[in-house]
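**Student:** here are the coordinates; sequence isn't available:
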């Protein structure tokens, strides 16, 4: 999933996202684990709101995304903030992740890992480059959200210059949500159509994959309130620590 044309107004359609609360949660977790600086990778950085907030906090950020359009948006924001020289951006598929060295931590937000059909490989790749004692902070949509909230529903977003219709179909047999996005620009009459999937992973599957690849799952909470999980939680937020390096494992 690349979010090609959608990249340019992703922030407008994602306007209700509480980046400040998300940043506070992530920064507090990093600080609590003694990670006050050093290299942190944002896996699926999107338009870079969180990436740039962590850059401003003093971390050496690597923003990674499969969409060149998303990365262009991040570059523009970084230039406006005077942060271009402090940020490395890589266009990569997380299933083929290849970094230049080790990282102290990794973050991944807004259900990036739900878009990956092979969760086990993605977690293995994140762990491969992480130092012992490193922290992996990420969120994922819950099975409840896929089945009950997205389901077979459609959502319409209206902005001044464009409109977007987001349609979902929950495929129970394959445990995934099939998504189509149609974008219409009012002034030019241009139309864009994108299709992608979100894959459903339950908590036991995620935990088992983390443990398999050298992580200990410390905490999992509601990814919107950051309080306890409930039966109607729509997003998980995970904090896992790397117990050994690949060579030790």
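**Tutor:** Right, received. Where do you want to start? Everything numeric here is computed off the predicted structure, so don't read it as measured data.

**Student:** C-alpha only now, for contacts and for neighbours.
**Tutor:** OK.

**Student:** mind listing the helices for the protein?
**Tutor:** Counting by DSSP state H, one finds helices in the chain at the ranges 10-13, 19-32, 49-56, 68-81, 119-128, 143-144, 203-212.

**Student:** reformat those helices as JSON lines; add distance to residue 168 and mean neighbour count.
**Tutor:** Shown next, in JSON lines, are the helices of the chain (distance: least, CA to CA, whole Å; neighbours: other CA atoms under 10 Å):
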{"stretch": "helix 10-13", "distance to residue 168": "16", "mean neighbour count": "14"}
{"stretch": "helix 19-32", "distance to residue 168": "25", "mean neighbour count": "15"}
{"stretch": "helix 49-56", "distance to residue 168": "26", "mean neighbour count": "20"}
{"stretch": "helix 68-81", "distance to residue 168": "22", "mean neighbour count": "18"}
{"stretch": "helix 119-128", "distance to residue 168": "21", "mean neighbour count": "20"}
{"stretch": "helix 143-144", "distance to residue 168": "14", "mean neighbour count": "19"}
{"stretch": "helix 203-212", "distance to residue 168": "22", "mean neighbour count": "15"}
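
**Student:** and of the ones you listed, who's closest to residue 103?
**Tutor:** helix 119-128 (9.2 Å; CA to CA).

**Student:** contacts for the longest strand that the chain contains, please.
**Tutor:** Ranked by number of residues, the top strand in the chain under DSSP state E is strand 130-141. The contact list for strand 130-141, computed with CA atoms under 8 Å, 6 or more residues apart in numbering, reads 26, 30, 33, 102-114, 200, 223, 234-245.

**Student:** okay, the helices of the chain in a markdown table with distance to residue 95 next?
**Tutor:** Formatted as a markdown table, those follow (distance: least, CA to CA, whole Å):
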| stretch | distance to residue 95 |
| --- | --- |
| helix 10-13 | 23 |
| helix 19-32 | 23 |
| helix 49-56 | 20 |
| helix 68-81 | 17 |
| helix 119-128 | 5 |
| helix 143-144 | 22 |
| helix 203-212 | 14 |
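
**Student:** putting a second one here so we can go through both:
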């Protein structure tokens, strides 16, 4: 999928998203598993919020995203922050030719945009191919609980002077999937008029056992499975599941 106009209001929508907690999670796991390497791929990097934070810490960061618009925003922000990012437009399930990395991340439930088991399996294999020996793969996904009890059949709204939105969530066509229908109203400062655009985003998750099986098949040792930025194992009402994996 391509985010189109969505890229330019994405940071507004994500303004309360805890990027610093993902950064802290990254640092904690890199230290725990003694990943001293500096080369990091931030896969599905979006508008570069995490990539820029990593670059400021001295990592050599490559950001990869499917959306050209997202990458343009990332580049603009990196220039403004005076940090160096290497940016590439690729589909994560078709990742190729970008060299080897010490750590690869897929955070902020980006993996949930893959619509089939085959896409997830292929993504794991491509990531494995782009990691150094014993390299780390860190990612998170929405839990089944979140899909079924927090998203499904819910509506979220935000009204601000410059950007407002209505976000409706519906049960998707697959098990453990949702469809996000988003309607945005964005103020044009030149005309003082609001323009409307609509987006449809589909997300799907799978069981923890599915992910564990596919990671093993792709050549990973799963070092940890935890929930909600903690070191605790997932519980029935956990919302975000984290995996820490090492290339065999």
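**Tutor:** Everything's here; your move. The structure presented is a predicted model; accordingly, all values stated were derived computationally and were not measured.

**Student:** just give the TM-score of the two.
**Tutor:** TM-score of the superposed chains, computed with TM-score structural alignment, normalised by the length of the second structure, equals 0.91; 241 aligned residues with a CA RMSD of 1.6 Å.

**Student:** from the contacts of strand 130-141 of the first structure, keep the buried residues only.
**Tutor:** 26, 30, 102-114, 200, 223, 234-245 (16 or more other CA atoms under 10 Å).

**Student:** still on that earlier bit, so which of the contacts of strand 130-141 of the first structure sit within strands?
**Tutor:** Checked against DSSP E, the contacts of strand 130-141 of the first structure include these in strands: 103-108, 235-242.

**Student:** hmm, back to that, can you say which of the helices of the first structure is nearest to residue 180 of the first structure?
**Tutor:** So among those, helix 10-13 is nearest, using CA to CA, at 14.9 Å.

**Student:** please enumerate residues in contact with that closest one?
**Tutor:** Residues contacting helix 10-13 of the first structure (CA under 8 Å, 6+ apart): 47, 157, 159.

**Student:** any of those buried? List them.
**Tutor:** Applying 16+ other CA under 10 Å to these flags residue 47 as buried.

**Student:** can you put the contacts of helix 10-13 of the first structure in TSV and add distance to residue 140 of the first structure?
**Tutor:** As requested, the contacts of helix 10-13 of the first structure are exported to TSV (distance: CA to CA, whole Å):
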residue	distance to residue 140 of the first structure
47	18
157	23
159	27
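
**Student:** what's the closest of the contacts of helix 10-13 of the first structure to residue 210 of the first structure?
**Tutor:** Once CA to CA is applied, the member of these that ends up nearest residue 210 of the first structure is residue 47, at 26.6 Å.

**Student:** quick check: the aligned partner of residue 109 of the second structure in the first structure vs residue 146 of the first structure, distance?
**Tutor:** Aligned counterpart of residue 109 of the second structure in the first structure: residue 111 (TM-score structural alignment). Using CA to CA, to the nearest Å, residue 111 of the first structure is found at 11 Å from residue 146 of the first structure.

**Student:** next, count neighbours for residue 233 of the first structure.
**Tutor:** Neighbours of residue 233 of the first structure under the rule other CA atoms under 10 Å: 19.

**Student:** give me every residue that touches it.
**Tutor:** 142, 144, 145, 222, 223.

**Student:** for whichever residue in the first structure pairs up with residue 218 of the second structure, which residues are in contact?
**Tutor:** Matched across to the first structure, residue 218 of the second structure falls on residue 213, judged by TM-score structural alignment. Residues near residue 213 of the first structure by CA under 8 Å, 6+ apart: 123, 124, 127.

**Student:** could you check how far residue 213 of the first structure is from residue 104 of the first structure?
**Tutor:** Where residue 104 of the first structure is concerned, residue 213 of the first structure sits at a distance of 16 Å (CA to CA).

**Student:** name the residues that touch stretch 18-35 of the second structure?
**Tutor:** 36, 49-50, 53-54, 102-103, 107, 135-136, 138, 229, 244.

**Student:** as a markdown table, the contacts of residue 213 of the first structure with distance to residue 82 of the first structure would be great.
**Tutor:** Shown next, in a markdown table, are the contacts of residue 213 of the first structure (distance: CA to CA, whole Å):
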| residue | distance to residue 82 of the first structure |
| --- | --- |
| 123 | 32 |
| 124 | 34 |
| 127 | 31 |
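
**Student:** nearest to residue 205 of the first structure, of these?
**Tutor:** Among the contacts of residue 213 of the first structure, and counting by CA to CA, the member closest to residue 205 of the first structure is residue 123, at 11.6 Å.

**Student:** which ones are touching that closest one?
**Tutor:** 209, 210, 213.

**Student:** spatially, what comes nearest to residue 171 of the first structure if we skip its sequence neighbours?
**Tutor:** residue 177 (5.9 Å; CA to CA, 6 or more residues apart in numbering).

**Student:** thought the one you found was touching residue 151?
**Tutor:** Yes - counting by CA atoms under 8 Å, residue 177 of the first structure does reach residue 151; the two are 7.2 Å apart.
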